[in-house]
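# I'll drop the sequence and a predicted model, then ask my questions.
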Amino acid sequence: MCFDDPKAIADYDRVMQTNIRTAVILKHLAKPYLIESKGSIVNTSTVSSEWSYCMSKAAVNAFTQVIASLLAPDVRVNAIAPRPTRTNIHVVNSSGDQDKVWDEFGKIMPLKRVAEPIEMAQLIALLASDASKNMTGSIIVSDAGYLLGDPYR
């Protein structure tokens, strides 16, 4: 979405509502229960580059760290920042073969693959478990090497 697109502001509002406002409201409502249960929060961020989506997820990262500081030591708060993960979020190509789209995307990644949703679920489970009881305010990137930006791949 470009800034000069007539739908840019509406898109920005929708994405911010979905990705950050909802997270803030849920944390506010769940806070007493999380403190009582010594619970754990795992937010979902991204390493995406689309402008409004990226800004909203940067806000999720900042919110993760602020709320981690405010809720410590009672509640641990971390986030995952995945890319790419094989989901149905992207528009399928003209042939309608979404798996082919993901396979092509995987070919340009340094690890030559995209993650499966179960891998992100396992990462979330790890962060929510006692195995990560010494972590709070962390943003864990799982990106098949996307951020390496290797020009030779």
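That came in fine, so what should we check first? Numbers count the residues shown, from 1 in each chain.

# please make it C-alpha for all contacts and neighbour counts, starting now.
Noted.

# just checking, what packs against the top helix by length along the chain?
In the chain, with assignment by DSSP state H, the single longest helix is helix 51-71. With contacts taken as 3 or more CA pairs under 8 Å, 6 or more residues apart in numbering; DSSP states H and E, helix 51-71 sits against helix 8-16, helix 22-37, strand 40-44, strand 76-82.

# and the comparison structure, right after this:
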Amino acid sequence: MTFLFIRPVPIMRRVFGILLFGLALFIIINDIKGLILCGIATYFILTEGTEFNFETNKYRLVKSFLGLNFGAWKAIPDIEYVSVFKTTEKTAVRSRSAETTVSNSVYRLNLFYNTNQKIRAYTTSDKDDAFEKAELFSKYLNTEIYDATEE
């Protein structure tokens, strides 16, 4: 059983990144300075996540670029418990003359080992989805679920 979670990139950010990447490739044909634009475009498209392979008992922190996943596999440590907690995720939104911070409530699923070490396994805005994934991890890792959502 393999579990892959990649944070979704907002559609407008993805479209802008792909268009910018295409423009960068066109510029690279004529001028090597297009590599700078290529790097900026990569920033808009790149996303992060986690992948677990329960058959081989390994996990990796993933960087994903246009559906290609990169990251080094590590052995899953002896997980003590699965924790689901509610937190606030803040995002800075900037404009030419103004800046604000947008807050969203999210549920995070962490796998704890060695008393206080953790692996951030999953993030969602839906409480039921968080507990479904926690049940999955609990089943495959043979651990208990700790509910720290406190509503």
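The structure has been received and is ready for your questions. Quick caveat: nothing in here was measured; it's all calculated off a predicted structure.

# care to give me the TM-score?
Superposed pair, TM-score by TM-score structural alignment, normalised by the length of structure 2: 0.28. Supporting alignment: 83 aligned residues with a CA RMSD of 5.8 Å.

# ok, which of the helices and strands packed on helix 51-71 of structure 1 comes nearest residue 99 of structure 1?
Distance to residue 99 of structure 1, taken as CA to CA, is lowest for strand 76-82 among those, at 18.1 Å.

# now for that closest one, which elements pack on it?
strand 40-44, helix 51-71, helix 117-128, strand 139-142.

# that one vs strand 40-44, what angle?
Counting by axes from the mean of the first three to the mean of the last three CA atoms, to 10 degrees, strand 76-82 of structure 1 lies at 20 degrees to strand 40-44.

# following strand 76-82 of structure 1, which helix or strand comes up?
Using DSSP states H and E, the helix or strand that directly follows strand 76-82 of structure 1 along the chain is helix 98-107.

# neighbours of residue 90 of structure 2, how many?
Residue 90 of structure 2: 11 surrounding residues under other CA atoms under 10 Å.

# no no, residue 99 of structure 2
Look at residue 99 of structure 2: counted by other CA under 10 Å, it has 10 neighbours.

# that one contacts residue 91, doesn't it?
No - contact criterion CA atoms under 8 Å: residue 99 of structure 2 and residue 91 do not qualify, at 10.6 Å.

# reformat the helices and strands packed on helix 51-71 of structure 1 into JSON lines and put mean neighbour count and distance to residue 51 of structure 1 next to each item.
Output for these, formatted as JSON lines (neighbours: other CA atoms under 10 Å; distance: least, CA to CA, whole Å):
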{"stretch": "helix 8-16", "mean neighbour count": "15", "distance to residue 51 of structure 1": "9"}
{"stretch": "helix 22-37", "mean neighbour count": "13", "distance to residue 51 of structure 1": "19"}
{"stretch": "strand 40-44", "mean neighbour count": "20", "distance to residue 51 of structure 1": "17"}
{"stretch": "strand 76-82", "mean neighbour count": "24", "distance to residue 51 of structure 1": "16"}
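
# re earlier: indicate which one of the helices and strands packed on strand 76-82 of structure 1 is closest to residue 81 of structure 1.
strand 139-142 (4.6 Å).

# I'm done for today, thanks for sticking with me.
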